[in-house]
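[1] Prediction below, plus the sequence it came from.
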Amino acid sequence: MTRLAAFVIVCAAIIAGTTVATAQSFYEDFASGGAPLGRRSQFGFFGSSSGSGPVARTNVSFPGNFAPGTIVVNTAERRLYFVTGNGQAIRYGIGVGRDGFRWGGVHRVTAKKEWPEWTPPAQMLRRRPDLPRHMKGGEDNPLGARAMYLGSTLYRIHGSNEPETIGQAVSSGCFRMVNDDVIDLYNRVSVGATVIVKN
C-alpha cells in the first residue's frame, strides 16, 4: 500500500468517526435554539471571546445618556454593551434569537445565578418532547456558568456550552455569551440593573 493510499484511509476513518460522534451529540434545547447540547468547543469548555476575533470583549466609546451599570443589547450587531460611564462601555459578543424569536424592550435584572439549573418551559416541551424535564447546573447545562434573569420573562443573559455559536442568531430569545465573558459581566452587574434590548 502506498503512503498516499494509507493517508487517505486514515483521513476517511477520522472524518467518519467525527461525523458519528457529532451526530450522536446533536440534541437541541431551549437555550441553544438548535445548537447541539453538551458538545465541547475546540477551544475547551470555557471558550473565550476576550482574545481576538469579531466578538472579542473590548472597551469602546459609547455615547448616549445611559447610567453606569446599564446593559444595552443591540440585536442587529449581536453585541451587548455594559455602560461604565463617561461615554465608555465594555462590548461583548453575544448570540441572539433566531428568526421569530427576536424581541426588544426594557427590563431589569431580577435575579443572578451561578451555574444555573434549567427547566424547559411547557411551550418548548410541546415543540421538543425529547428534551430533559430538568437539568442541574454544570458544564453540560446549556445556560453555562452564569445567568442573569430579565424581568418576569423567560429570557436570560447566560453562558453557553456552545461557545462557537456566539455571534449567531440561534437562540429562542435569550442572549448567550461565552462563559469567560458571562462571568465577567455577572461580576459587574447588579440586581435591578436596567437592560435595554434594541431589536
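    Arrived safely, thanks for sending. Numbering: from 1, shown residues only.

[2] switch to C-alpha atoms for all contacts and neighbour counts from now on
    Noted.

[3] And the residue nearest the centre of the chain, how close does it get to Gly95?
    The structure's the chain has its C-alpha centroid closest to Arg176; by C-alpha atoms, centre = their mean the separation is 2.2 Å. Applying C-alpha to C-alpha, to the nearest Å, the value for Arg176 to Gly95 is 5 Å.

[4] Included below, for side-by-side comparison, is a second structure:
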Amino acid sequence: MMLRRLLLVALLGAPLAACQTAQAPQPFEVASTDDSGWYIGSIPDKPFDVPLVDRNKMDPKYERQTVEYKGGEKPGSIVVDIDERFLYLVEPEGKAVRYGVGVGKQGFSWKGIASVGRKGVWPAWSPTKTMVGIKPDLPRYREAGLDNPLGARALYLHQNGADILFRIHGTNEPWSIGEQMSSGCVRMLNEDVVDLYERVPVGTTVYVKRNGRYRV
C-alpha cells in the first residue's frame, strides 16, 4: 500500500486513494492492480488537477463516444442502464453521448426517475448509514481531494425536492468501470464526470433502469 501511494505521488504530485468498493478490483486484461499503472498524466482543474487514465487499460466499449440512441427520453436527459454499465446523455436526432460506468453490487443499485438536485465540484464525502452498517470502520467524513471517493465531480439526485442519497460521481478506481462493485451509486472516470458535469444543468431528468425498466 505504501509503495502504491509513493508511486502515485511521483506520478501525479499528490496522494490518491480508492473509494469504497464491495469487492477486489477486477481490471480489464491487466495482471496487476497497481494504481500508478493506470494514470498517464492529469487534466488541469481547480483546486486539484484531474488524474488522466490510460484508456488502453480498459475495454474500448467503455470509451466516451457518440452513439445511435433509440430510447424515447427527451434530449438533455440522462439515462443509466445498470445492466449494460452505460450512462447516456440523450442528444437530438437519435444520438447520445455514451459513457462507461461502474454500478452498485447486487442488491444495492437503485432504479427509478429522479433529477439532478445539485452539482458538486470536488465534493466532500460522508458514508450513508447503510455503508457504515456494512463497514463500521469507515471514516465518517472526508474532505474534498484526490483521496475522496466522490472524485472530481458529483451529481446529487433528488425526488420531490429531497436528496435520495444516490449519486453520479467520479472515481479513483478506474478498473471499476464496467463492474458491479460500488455501494450503490453510479461511478464514472473523473475525466468523464467532468465532461458530463459541464453538459447538464441542475434540474436534468435522470432515468436509472435495470432489466430494461426504470419504473419501480
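    Noted; the coordinates are in hand. Every value quoted in this text rests on a predicted model; they were computed, and no experiment measured them.

[5] TM-score for the pair, please.
    With the length set by TM-score structural alignment, normalised by the length of the first structure, the two chains reach a TM-score of 0.79; 174 aligned residues with a C-alpha RMSD of 2.4 Å.

[6] which residues do Arg176 and Gly95 of the first structure both contact?
    Common neighbours of Arg176 of the first structure and Gly95 are listed as Ile166 (criterion: C-alpha atoms under 8 Å, 6 or more residues apart in numbering).

[7] what's the single longest helix in the first structure?
    Counting residues, the longest helix found in the first structure (DSSP state H) is helix 3-24.

[8] Next SSE downstream of that helix?
    Downstream of helix 3-24 of the first structure, the first helix or strand assigned by DSSP states H and E is strand 58-61.

[9] Could you verify my assumption that the residue nearest to the centre of the first structure touches Ile166?
    Yes: using C-alpha atoms under 8 Å, Arg176 of the first structure is in contact with Ile166, at 6.9 Å.

[10] Tell me the residues that contact both of these two, please.
    Common neighbours of Arg176 of the first structure and Ile166 (C-alpha under 8 Å, 6+ apart) are Ile94, Gly95.

[11] Map Val200 of the second structure onto the first structure.
    Alignment note (TM-score structural alignment): Val200 of the second structure maps to Val189 of the first structure.

[12] close enough to count as contact, its match and Gly69?
    Yes: with contacts counted by C-alpha under 8 Å, Val189 of the first structure reaches Gly69, the gap being 6.4 Å.

[13] Specify the local secondary structure of Val202 of the second structure.
    Each residue gets one of three states, and Val202 of the second structure gets coil by DSSP: H, G, I helix; E, B strand; the rest coil.

[14] got it, and Lys119 of the second structure?
    Reduced to three states by three-state DSSP, Lys119 of the second structure is strand.

[15] how much distance is there from stretch 123-135 of the second structure to the middle of the chain?
    Relative to its chain's centre, stretch 123-135 of the second structure lies at 16 Å (C-alpha atoms, centre = their mean, to the nearest Å).
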